[in-house]
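Engineer: The following comprises the amino acid sequence and a computationally predicted model.
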Amino acid sequence: MRNARQHARTRIPAHRATAAEPHTSAGPSLPVLRHLLPLLGVWAVALAAFAGGEPVWLPLLAAGPALAAVTGGRPVVLGTGLLASVLGSAIGVHAGVPGRETAVLLAALTGVTLAGALAAGRRGRAEEVLELEAVRSVAETAQHALLAPPPRTVGPFEVAVQYSAAAAEARIGGDLYALIPTPHGVRFIVGDVRGKGLPAVGTAALVLGVFREAAHDEPDLLAVVDRIERSLARNLRADDFVTAVVAGYPEPGRLEMVNCGHAPPFLVRGSEIVPVEPAQPVPPLGLRALSGQAPHLEVLPFGDGDRLLLYTDGVTEARDAARRFYPLAEGLARHLYDEPDRTVAALHEELLAHVGGRLHDDAALLLLRKPAGRTSPVEGTAAPEPPRHTVAH
């Protein structure tokens, strides 16, 4: 059982805790006063009409729902209009206003209330759109900082990435990927953090930060995995973990891979598509202390024309209306193009069609292709090309 983090707790004396509490006013807050203002206006008009015994004040009741349309939402407008109608009817009866005039007054109040409710609803939707755009802008910036867009070529590989967050408004999720050239060859990772939301994003950031440092520092790929495992053991809760494939290309024709509880990548050689199953399955990152199993290094040949597709379970566990999983291997066979970006774009489009347009889990695809004649990092890196990255929703 891995060690849990201990958090020190300090007792604060009661008198000091009370003194430290922020001062709160006994009066209502400004938003509450803003919503109460139309109601107070209606009551003021009603009191003036009752006190004077004159119905001349009655048309001013329409100012209540009109003002509510500016200061509050649809429920405030409807509530103010209802109050104005009830008080208008009572004043009409009290002042002996003819029924026809009272009916005209109520019709006017109803019209103003409905128009105000419509305007308040549109204003509310406009404010939500503006707020959503602000959230998307911030989240997109965070996404680009967390998942750095890979170049179109990295070392000897042509690269394409497709990432879709389940929370389309946020544009970020718990899936992670990185692909970087290092003194030990190109190294890359694809992983999936347990859970969603901000905690998953924080864990993904932790894994990527450790990977990018260790990938440069450690000559041995297993040592990179050990660094990530130790960091997660110190920082994760007991029920959290990360599935991941960590891989490297240290020399021409040699691909190294460590699979920690993740879905097996697909190796494409010619027209043959083969899942790279680990010879010795090991638990996800963060759970090694519970099992005692050390990760195992897989080595396989990877030559000119070969491709490797890594993905997260948001792809293979996506279901259609009949609850059938998306057949990724079959989709890959249908979309084997020379250009990796064309392949992943076609797979993503087919995936969205399979689920009916909206994913319910984060999904990531990373495709590498080794074209003929491309040099490896240890032999000299090809000229870089402009970054290309797509975030789908």
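Structural biologist: Okay, I see it.
Engineer: make it CA atoms for all contacts and neighbour counts henceforth
Structural biologist: Noted.
Engineer: how many neighbours does residue 178 have?
Structural biologist: Residue 178 is flanked by 21 other residues according to other Cα atoms under 10 Å.
Engineer: isn't there a helix covering it?
Structural biologist: No. Under DSSP: H, G, I helix; E, B strand; the rest coil, residue 178 sits outside any helix and is assigned strand.
Engineer: you'd agree it is up against residue 146?
Structural biologist: No. The pair residue 178 and residue 146 fails to qualify as a contact (Cα atoms under 8 Å) at a distance of 9.5 Å.
Engineer: anything in contact with each of those two?
Structural biologist: Shared contacts of residue 178 and residue 146, defined by Cα atoms under 8 Å, 6 or more residues apart in numbering, comprise residue 208.
Engineer: Show me where the stretch 51-200 of the chain has its strands.
Structural biologist: Remark: strands assigned in the stretch 51-200 of the chain by DSSP state E, counting those that start in this stretch are 153-154, 157-164, 175-182, 185-193.
Engineer: Contacts for stretch 220-237 next, please.
Structural biologist: Residues outside stretch 220-237 that contact it (Cα under 8 Å, 6+ apart): 2-5, 203, 206-207, 210-211, 214-215, 218, 246-248, 256, 258, 285-288, 295-297.
Engineer: mind redoing it with 6 Å?
Structural biologist: 210, 214-215, 285-286 (Cα atoms under 6 Å, 6 or more residues apart in numbering).
Engineer: residues of it that come out buried?
Structural biologist: Buried residues in stretch 220-237, counting neighbours by 16 or more other Cα atoms under 10 Å, are found at 221-222, 224-229, 232-233, 236.
Engineer: In helices, which of those residues appear?
Structural biologist: 221-222, 224-229, 232-233 (DSSP state H).
Engineer: okay, the residues you listed in CSV with distance to residue 241 next?
Structural biologist: Listed next are those as CSV, based on distance: Cα to Cα, whole Å:
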residue, distance to residue 241
221, 20
222, 18
224, 17
225, 14
226, 14
227, 15
228, 11
229, 10
232, 8
233, 9
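Engineer: ok, and here's another one to check against it:
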Amino acid sequence: MVMGLRRPTAARRPQLPGADPGETAAGAARIGNWALALWLLLLTVVVVLLDALTGTDLPLIPLMVVVPALASVFCTVRQTTAVAVWVTLVVVGSRIASTGAFWDVVFLIGFTALASALGVVACAARIRHATEVARLRSAAVALQRQILRPLPIVTRQICAHGLYEPIEEDRFVGGDIYEVVQSPHGTRVIIGDVQGKGLPAIGAGFAALGAFREAAVREPELAAVADAVEDAVVRHNAFSAETGEEERFVTALLLCFDGGDRAQAVNCGHLPPRLLHDGAATAVTLYRTSVPLGMADLGGEARVAEWVGFPPGSALLVFTDGVTEARDAAGDFYPFDDRLGGWAGCEPDQVLDAIQADLQSFSGGVRRDDIAVLVLSRQQDGGNAAAHGRTNQHLHRS
């Protein structure tokens, strides 16, 4: 497989310079001013005509007091205020022109003004709440992006291309993690998924990543690296328990590449990798799968590394369950292995592009979990410097 150019990380949403992302998203109108004015005018004409036809037996104009409440759900504060003023003028004008009792007219005018004011207040409260949520979501996603290095990552043994798409909904922000570290013992790789969602999951993922980055360089044995990450997750859980937060575990797959035709793997309750070789994709069987990180006390057995094939021209594809557990509109799971076989002979970037597009189409754009995929291809002789050069050129261009 030929190594491609640097793959950019997940696209960021454009925003105006100096604009607050939360306010921009939350305060945006869902209906244009002209469209709102047209619908409001048509509604007023219809209600006034019907009110004239029904006469005093069934007055319909007072029912327009519900319009500001409806506008508060879809419109900005300014639009809702305009709707409230218009409705108040229409109701007041129609009642003044009527021959009803004085106190009935006063009561209706007062009720209309109160209902319109409540609609504006409700709209302002909705936008304020949505802005706060958007800010929290933006902060969580930005934190996720900052603790994970941009891809691809080139080492002396491999080139790691990848796809990373965090879910950008406040309560669904997940804890998918990955890292590639060049060490004296070869290239160490981790991909994992923290149990749970939200900022606490990101915190547990950061603890696991920090421990891996240090242990990957320090420890000569891959199993010892896994044990170091285990200890970090346990310490993080102990601290979380003291602060009243939920304890979490991390499913993870650790790999080590030394430039040979095999790679070491320690599987901590994670999905097994897929081997892309000779135009075929096969699931790699791992016989020593252990419990997730943070749960070693429940396992009873020490973690052991095992060898998996990594022949020349092949690539190992590792991923999180955001891929395999994606669902379509009917609730069916994404047929990952069936689809992957059709892309096994493609370049790493092409495989990732195909997975991204196919997942988007399959799920209809509705996701409930992060997506992280790494394609780990063998580094060719002399390819390291060239790859670094292409990557640096791309970085300068972007």
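Structural biologist: Looks like it came in fine. Predicted model only: the values in this text are computed from it and were never measured.
Engineer: ok so, going back, now, which of the contacts of stretch 220-237 of the first structure sits nearest residue 318 of the first structure?
Structural biologist: Minimum distance to residue 318 of the first structure across the contacts of stretch 220-237 of the first structure is 23.4 Å, recorded for residue 285 (Cα to Cα).
Engineer: burial measure for residue 262 of the first structure, as a count.
Structural biologist: For residue 262 of the first structure, using other Cα under 10 Å, the count is 26.
Engineer: mind checking how far the corresponding residue of the second structure for it is from residue 101 of the second structure?
Structural biologist: Counting by TM-score structural alignment, residue 262 of the first structure lines up with residue 270 in the second structure. Residue 270 of the second structure is 76 Å from residue 101 of the second structure, where distance means Cα to Cα, to the nearest Å.
Engineer: matching residues in the second structure for stretch 37-44 of the first structure?
Structural biologist: Under TM-score structural alignment, there's no match for stretch 37-44 of the first structure.
Engineer: What lies in contact with that stretch?
Structural biologist: Stretch 37-44 of the first structure is contacted from outside by 61, 64, 67-68, 80, using Cα under 6 Å, 6+ apart.
Engineer: Pull out the buried residues from it.
Structural biologist: 37-39, 41-43.
Engineer: Ok, stretch 333-349 of the first structure next?
Structural biologist: 335-336, 340-341, 343-348.
Engineer: Among the residues you listed, which ones are in helices?
Structural biologist: Taking DSSP H, the ones among those that sit in helices are 340-341, 343-348.
Engineer: one step back: the match of residue 262 of the first structure and residue 254 touch, don't they?
Structural biologist: No. At 9.4 Å, residue 270 of the second structure and residue 254 do not qualify as touching, with contact defined as Cα atoms under 6 Å.
Engineer: May I ask you to name the longest helix in the second structure?
Structural biologist: helix 102-147.
Engineer: chain center to it, what's the gap?
Structural biologist: Counting by Cα atoms, centre = their mean, to the nearest Å, helix 102-147 of the second structure is centred 26 Å from the centre of its parent chain.
Engineer: what's it packed up against?
Structural biologist: Helix 102-147 of the second structure makes packing contacts with helix 21-26, helix 67-74, helix 77-96 when contacts are defined by 3 or more Cα pairs under 6 Å, 6 or more residues apart in numbering; DSSP states H and E.
Engineer: Specify the stretch among the ones you listed that is closest to residue 386 of the second structure.
Structural biologist: Across these, closest to residue 386 of the second structure is helix 21-26 (Cα to Cα), at 38.5 Å.
Engineer: quick one: that closest one aligns where in the first structure?
Structural biologist: On the first structure, no counterpart of helix 21-26 of the second structure exists by TM-score structural alignment.
Engineer: hang on, the earlier thing: ok, so of the ones in helices among the buried residues of stretch 220-237 of the first structure, who is nearest residue 321 of the first structure?
Structural biologist: Ranked by distance to residue 321 of the first structure (Cα to Cα), those are led by residue 232 at 37.1 Å.
Engineer: so which of the contacts of stretch 37-44 of the first structure comes closest to residue 90 of the first structure?
Structural biologist: For those, the residue nearest residue 90 of the first structure by Cα to Cα is residue 61; the value is 12.5 Å.
Engineer: What's the match for that closest one in the second structure?
Structural biologist: By TM-score structural alignment, residue 61 of the first structure lines up with nothing at all.
Engineer: Confirm that residue 272 of the second structure lies within a helix, as I assumed.
Structural biologist: No. Counting by three-state DSSP, residue 272 of the second structure falls outside a helix, being coil.
Engineer: That one and residue 314 of the second structure, how far apart?
Structural biologist: Taken as Cα to Cα, the span from residue 272 of the second structure to residue 314 of the second structure is 16 Å.
Engineer: hmm, back to that, could you dump the contacts of stretch 220-237 of the first structure into TSV and include secondary structure, distance to residue 85 of the first structure and neighbour count?
Structural biologist: As requested, the contacts of stretch 220-237 of the first structure are arranged in TSV below (DSSP: H, G, I helix; E, B strand; the rest coil; distance: Cα to Cα, whole Å; neighbours: other Cα atoms under 10 Å):
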residue	secondary structure	distance to residue 85 of the first structure	neighbour count
210	helix	66	18
214	helix	71	19
215	helix	72	28
285	strand	65	29
286	coil	64	25
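Engineer: biggest separation within the residues you listed, which pair?
Structural biologist: 215 and 286, at 18.3 Å, using Cα to Cα across the contacts of stretch 220-237 of the first structure.
Engineer: ok, back up a step: tell me who's in contact with the match of residue 262 of the first structure.
Structural biologist: For residue 270 of the second structure, the contact set (Cα under 6 Å, 6+ apart) comprises 251-253.
Engineer: Which members of these occur in strands, if any?
Structural biologist: Cross-referencing those against strands under DSSP state E gives 251-253.
Engineer: which of those count as buried?
Structural biologist: Buried members of these, counted by 16+ other Cα under 10 Å: 251-253.
Engineer: how about the nearest residue to the residue most central in space within the second structure, chain neighbours excluded?
Structural biologist: Taking Cα atoms, centre = their mean, the centroid of the second structure lies closest to residue 167, which sits 1.0 Å from it. Nearest residue to residue 167 of the second structure, sequence neighbours excluded (Cα to Cα, 6 or more residues apart in numbering): residue 370, at 5.1 Å.
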